[in-house]
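S.K.: Got a predicted model here, sequence first, then my questions.
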Amino acid sequence: MSPKSTLLETPRLRLRTFRDDDVDAFCEYRSHPDVARYQGWSAPVSREAGASDIREYGGTDPSAPGWFMYAIEAKTSGLLIGEIGVHLHENRMQADIGFTLAPAHQGMGLATEALTATVDSYLARGLRRISADCDARNIRSAALLERVGFRFEGLRKSNRHAKGEWVDELFFGMVSECRKPT
């Protein structure tokens, strides 16, 4: 792996840019029904669609306004196990964040580790606010956001129409001076 591709590192993970050879693992976890359930895509994810997404994700800059997708790699295996997306606003003072982790790697604190590193990195750059939302039925994601230090800010009933149904959404936020030490 190129040292330039690693952007953040934790004890068990590398957060890096996506590579062409990530496509099989990417499609596998994005095609899992439990993963896709609360996301904007539908399972299964074809190899062609996955390769297109990876090409798109690989060409962005984490410090530029817009979406940047971090590939989450397990250090022990070198395998892609998930992703974190950060949407940096034009003002470069606030961002939205989202995450996905392969089912086989859930429940081990890896999402907490990756999300904490990402949030800390952006706050260290001077961000004032980071926001996140999730489907109200996705209690594991809501708990993860609170564990990392996000505060619950509200519930919007029938806020989004997704996959043929109206979805309630939970909203979370973190303001830099309110950040709990990690």
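M.R.: Received it, and whenever you're ready, just let me know what you need. Residues are numbered from 1 along each chain as shown.

S.K.: alpha carbons only for contacts and neighbour counts from here, please
M.R.: Noted.

S.K.: which residues are in contact with the longest helix anywhere in the chain?
M.R.: In the chain, with assignment by DSSP state H, the single longest helix is helix 110-124. Helix 110-124 has contacts (Cα atoms under 8 Å, 6 or more residues apart in numbering) with 8-10, 12-13, 15, 72, 84, 99, 101, 130, 144, 147-148, 176, 182.

S.K.: what do you get if the cut-off is 7 Å, keeping everything else the same?
M.R.: Identification of contacts with helix 110-124 by Cα atoms under 7 Å, 6 or more residues apart in numbering yields 10, 101, 144, 148, 176.

S.K.: The structure to be compared is supplied as follows:
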Amino acid sequence: MTILQTPHLILRPLTPADLAAVITYRNDPDVARYQAWPLPATQANAAGLVTDAPLGAPGWVQRAVTLHDGTLLGDVALNTRGPQGELGVTLARHAQGRGYAQEALRAVISYAVHRLGLHRLHASIDPRNTPVTALLTRLGFRHEGTFLQSCWHRGQWTDDAVYAVLAAEWRA
């Protein structure tokens, strides 16, 4: 089981005890606006986030983002496919804008590059999500392109912006 620690956070597997909080923040319209999961978030689909798979196992693997006192702030995910990975992060509204997403993603990226040996990491986002655009830029990701109206999302066509960083760039 992969547990990552940072100065302020612990990234650990989600547990069944976390599901009520996960459902609450994932059903918050401000949190869910640009996310791809089905709404409403339910016990059944949130339970799919609970896994004992190690971070880096093929497919999406979620990790709870908690403070050292155990307070659940949200979740972060790594979707590993061969030598590449895709990142995702979701924080409850009360935890946003405090640097937690950057700290959590930095830990996952470092783990993916240094421990898993991944070659490239990317994130696929709705470009209207300007806080995440700024977050990825601060982390050293570059904008590789935007696919116009390529995603059917919550009843409308939306753009998909891809940001990425190579392992060599991250190490530098």
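M.R.: Yep, it's here. The structure displayed is predicted, hence computed values, not measured ones.

S.K.: Can you check which part of structure 2 the longest helix of structure 1 sits on?
M.R.: Alignment of helix 110-124 of structure 1 against structure 2: residues 100-114, by TM-score structural alignment.

S.K.: repeat for stretch 9-25 of structure 1
M.R.: Going by TM-score structural alignment: stretch 9-25 of structure 1 matches residues 5-21.

S.K.: now the strands for structure 2?
M.R.: Under the criterion DSSP state E, strands of structure 2 are mapped to 4-5, 9-12, 59-67, 72-81, 84-91, 120-125, 142-153, 156-166.

S.K.: I'd like the distance from the second one to the chain centre, please.
M.R.: Its chain's C-alpha centre lies 13 Å from the corresponding centre of strand 9-12 of structure 2 when counted by Cα atoms, centre = their mean, to the nearest Å.

S.K.: Now it on structure 1. Mean distance?
M.R.: On superposition with structure 1, the mean distance recorded for strand 9-12 of structure 2 (mean Cα distance after the TM-score superposition for structure 1) is 0.4 Å.

S.K.: So which elements touch that strand?
M.R.: strand 4-5, strand 59-67 (3 or more Cα pairs under 7 Å, 6 or more residues apart in numbering; DSSP states H and E).

S.K.: Can you give me the distance of the nearest residue to residue 8 of structure 1 once chain neighbours are set aside to residue 46 of structure 1?
M.R.: With Cα to Cα, 6 or more residues apart in numbering as the criterion, residue 8 of structure 1 has its nearest non-adjacent residue at 4.9 Å, and that residue is residue 15. Counting by Cα to Cα, to the nearest Å, the separation of residue 15 of structure 1 from residue 46 of structure 1 is 24 Å.

S.K.: Out of the two, name the residue with the larger neighbour count.
M.R.: Set residue 15 of structure 1 next to residue 46 and count neighbours by other Cα atoms under 10 Å: residue 15 wins out with 26 against 15.

S.K.: Was I right to think the more buried one contacts residue 62?
M.R.: No - contact criterion Cα atoms under 7 Å: residue 15 of structure 1 and residue 62 do not qualify, at 11.4 Å.

S.K.: Would you mind listing the residues touching both of those two?
M.R.: In contact with both residue 15 of structure 1 and residue 62: no residue, using Cα under 7 Å, 6+ apart.

S.K.: would you turn the helices and strands packed on strand 9-12 of structure 2 into TSV with mean neighbour count and distance to residue 104 of structure 2?
M.R.: Shown next, in TSV, are the helices and strands packed on strand 9-12 of structure 2 (neighbours: other Cα atoms under 10 Å; distance: least, Cα to Cα, whole Å):
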stretch	mean neighbour count	distance to residue 104 of structure 2
strand 4-5	16	9
strand 59-67	23	7
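
S.K.: For residue 31 of structure 2, which of those strands is the nearest?
M.R.: Set against residue 31 of structure 2 and scored by Cα to Cα, the helices and strands packed on strand 9-12 of structure 2 come closest in strand 59-67, at 15.1 Å.

S.K.: Check how far that closest one sits from its aligned residues in structure 1, on average.
M.R.: Superposed on structure 1, strand 59-67 of structure 2 shows a mean distance of 1.1 Å to its aligned residues (mean Cα distance after the TM-score superposition for structure 1).

S.K.: quick one: that strand to chain centroid distance?
M.R.: 8 Å.

S.K.: same thing with stretch 32-43 of structure 1?
M.R.: What separates the centre of stretch 32-43 of structure 1 from the centre of its chain is 14 Å, taken as Cα atoms, centre = their mean.

S.K.: residues of that stretch that come out buried?
M.R.: Applying a neighbour-count criterion of 16 or more other Cα atoms under 10 Å, one finds 32, 35, 36, 37, 38, 39, 43 buried in stretch 32-43 of structure 1.
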